[in-house]
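> pasting the structure only:
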């Protein structure tokens, strides 16, 4: 009966486009005190039957909820989460990670937190996503000022949610003692706010990295010849964060051997595309075989245009190469474009320049190109 009441109230609340008022949520809280606590309330069964946990998860979680004598507070929390828009799977995930979330005061904590986040401009679907990602941190009112700072730091709620999906650990650290001093250090090392947002979105763990390690990464970026304040410096720091210092020399040697570069050419290539450093040996080898062995490009050419080496052979370069070769062999090109142009332009420009103008002369070209991007070889792209 209790769960039925909570379900009905949640349906009523879901009809409101704005955040539910504290008065309405008090109806949920007030719906339960009249019911005497049941000494036989089976927490483990509740977690399985009502919250959707597996038996193993419920057994582990129930140890943290042994004090519960009735489902009144958990029912209110579940109704709140359902109204917020969390799916059954999301609710199960939240409860499995943090069983004590079910003991959070709806009126005292959850409603004020949602109201505060709404005032920051977060729509309810993103608030629901936030609950799924940060779990236990959401049941503390301090989440609102933290979110306000992080929204400014990451530049948008989408960036913040992407960072939290990669790692939510930074969310538990003290802003004043840990996070803000790290951000100040990054600014002192030549990063502007835009590049700090990009770097921390991709590498959120950097926010809680000790300062000595951050300075090591900065020194590594300096050593790669990437100037501070340049648009590539954040990428150099990202690359340095992905590779242990003792492995850096081996990575540089791998690039030299794979692309037959001199020391100077490696420096040029990495300074232009520092994201090459974390690439696997197998990936680099495939690119060398395609660009040098198959297309005949010179190593020095690639060193000065190393952004080419950040693109996928199978998903980008080879399909575009097939298109251009098809057009050339069928006399449909007025001029012969360079490979750097063909591979480097955006997909929209490539389609507009090499696909769309030839729909009459080559009606299957777009279809064949799409197939090649899926690593399927169209018969028309088999050249003799």
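Alright, I've got the coordinates. Only a predicted model underlies this, so the values are computations on that prediction, with no experimental measurement involved.
> alpha carbons only for contacts and neighbour counts from here, please
Will do.
> contacting residues for residue 105?
73, 77 (Cα atoms under 8 Å, 6 or more residues apart in numbering).
> Next up, a structure to set beside the first:
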């Protein structure tokens, strides 16, 4: 269905030179992109942006200067808002769209907005999900349909095969539709193939980590080579995860995190050993890693060398996961129901469902308040553990 829609849209655009120019470069369309030279836009425009679009007075004043001409009537912008609302856009979505691109209020519904909305509907998006996707990247509605949006979606779909996977990729990176597929996506995919990354891992990256494939090819090449030097094998899933982790931060951030871990007692060998076990752990914020180290060192007297063998520990939320499960651990230990002093590590690694099945449900008869204790710790405790030291 998606490809038949693409074909119809492309054929329709060939039949009308005017339509094609509008779709290919909406910023050249006078009705959309002309910026008012008026230093004092009339109050009707500003009032409309505030009252109908939800903009703050300051944002409305700035946005009003980007609208082609000040409103003499609200008929045109009313029709645009009505169209968006009819397709599931709520006030927050509209506020975000118009704040970023107020010229959308002057867009031609039939030629500029409707074809793009129809395209996403054919992919399987509608209502709030459609609105959320477009609001996350407001410029989508002003992109060239035939030169940018359709080719990019077709390229992604040629790898991931299903519309469902295309949608997942689009949700993962708001920049995916902002890129020129021939300049970035294609060349970066070719780069990964040249380094013997299996097609299955490339597909995984497109669906789950598309942002890494939108970098400048030279930058991605440097990262790929760095990952190879660290000893990761291209056929391993950890290879692409390591690429994604390094791509997600600047060199200065990477160096700051390495310095933090060294200051917390990790050796260089332990840092890179942990990175090879679980590259994504270094995507955690410096603050989160520091708090995690403080907790495990001060509450359990665990050494950095032990924690480095379980780097996933530093990815867990203290408030939502570690502290609530620690409370259950203490209760079970006090009742003689858990004898392994290292039992907290497997407790923390389990998913929520398996944790409850293994450590809470079996003891509910014997300890009827166990679940309540767990839930209360989950919702109330945070940094207060420091006061207990």
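Now that the structure is in, tell me what you want to look at. Keep in mind it's a predicted model, so treat the numbers as computed, not measured.
> how about residue 235 of structure 2, what's its partner in structure 1?
Counting by TM-score structural alignment, residue 235 of structure 2 corresponds to residue 229 in structure 1.
> again, but for residue 173 of structure 2
With TM-score structural alignment as the criterion, residue 173 of structure 2 matches residue 163.
> which stretch of helix or strand covers its match?
Here residue 163 of structure 1, judged by DSSP states H and E, is contained in helix 157-166.
> And for the following helix or strand past that helix, what's in contact with it?
Scanning forward in sequence from helix 157-166 of structure 1 by DSSP H and E, the next helix or strand is helix 180-188. Residues outside helix 180-188 of structure 1 that contact it (Cα under 8 Å, 6+ apart) are 193, 196, 207-209, 211.
> Residue 89 of structure 1 reaches residue 54, doesn't it?
No. Counting by Cα atoms under 8 Å, residue 89 of structure 1 does not reach residue 54; the two are 11.3 Å apart.
> Out of the contacts of helix 180-188 of structure 1, which is nearest to residue 264 of structure 1?
residue 196 (29.0 Å; Cα to Cα).
> wait, isn't that closest one in contact with residue 234?
Yes. Using Cα under 8 Å, residue 196 of structure 1 is in contact with residue 234, at 7.3 Å.
> Off-centre distance for whichever helix or strand residue 44 of structure 2 is part of?
Applying DSSP H and E as the criterion places residue 44 of structure 2 in helix 43-51. In terms of Cα atoms, centre = their mean, to the nearest Å, the gap separating the centre of helix 43-51 of structure 2 from the centre of its chain is 33 Å.
> For residue 111 of structure 1, the count of nearby residues, please.
18 (other Cα atoms under 10 Å).
> what's the helix or strand for the residue sitting furthest away from the middle of structure 2?
What lies farthest from the middle of structure 2 is residue 336; by Cα atoms, centre = their mean that is 43.9 Å. Under the criterion of DSSP H and E, residue 336 of structure 2 resides outside all helices and strands.
> corresponding residue for it in structure 1?
Per TM-score structural alignment, residue 336 of structure 2 is aligned with residue 331.
> Next one: its match relative to residue 362 of structure 1, how far apart?
11 Å (Cα to Cα, to the nearest Å).
> start to end distance for stretch 91-107 of structure 1?
19 Å.
> Buried ones in stretch 363-377 of structure 1, by neighbour count?
365-366, 368-369, 372-373 (16 or more other Cα atoms under 10 Å).
> now do stretch 129-143 of structure 1
Per 16+ other Cα under 10 Å, stretch 129-143 of structure 1 contains these buried residues: 129-139, 141, 143.
> what about it, distance to the chain center?
That offset, for stretch 129-143 of structure 1, works out to 18 Å (Cα atoms, centre = their mean).
> now swap in stretch 62-77 of structure 2 and tell me
The answer for stretch 62-77 of structure 2 is 32 Å, by Cα atoms, centre = their mean.
> Stretch 52-67 of structure 2 now?
Centroid separation for stretch 52-67 of structure 2 versus its chain: 27 Å, with Cα atoms, centre = their mean.
> circling back to that earlier point, just the buried residues of stretch 129-143 of structure 1: which are in helices?
Among the buried residues of stretch 129-143 of structure 1, the members found in helices (DSSP state H) are 129-134, 143.
> tally of neighbours for residue 14 of structure 1?
Residue 14 of structure 1, neighbours per other Cα under 10 Å, totals 17.
> what residue of structure 2 takes the place of it?
Residue 14 of structure 1 maps onto nothing in structure 2, by TM-score structural alignment.
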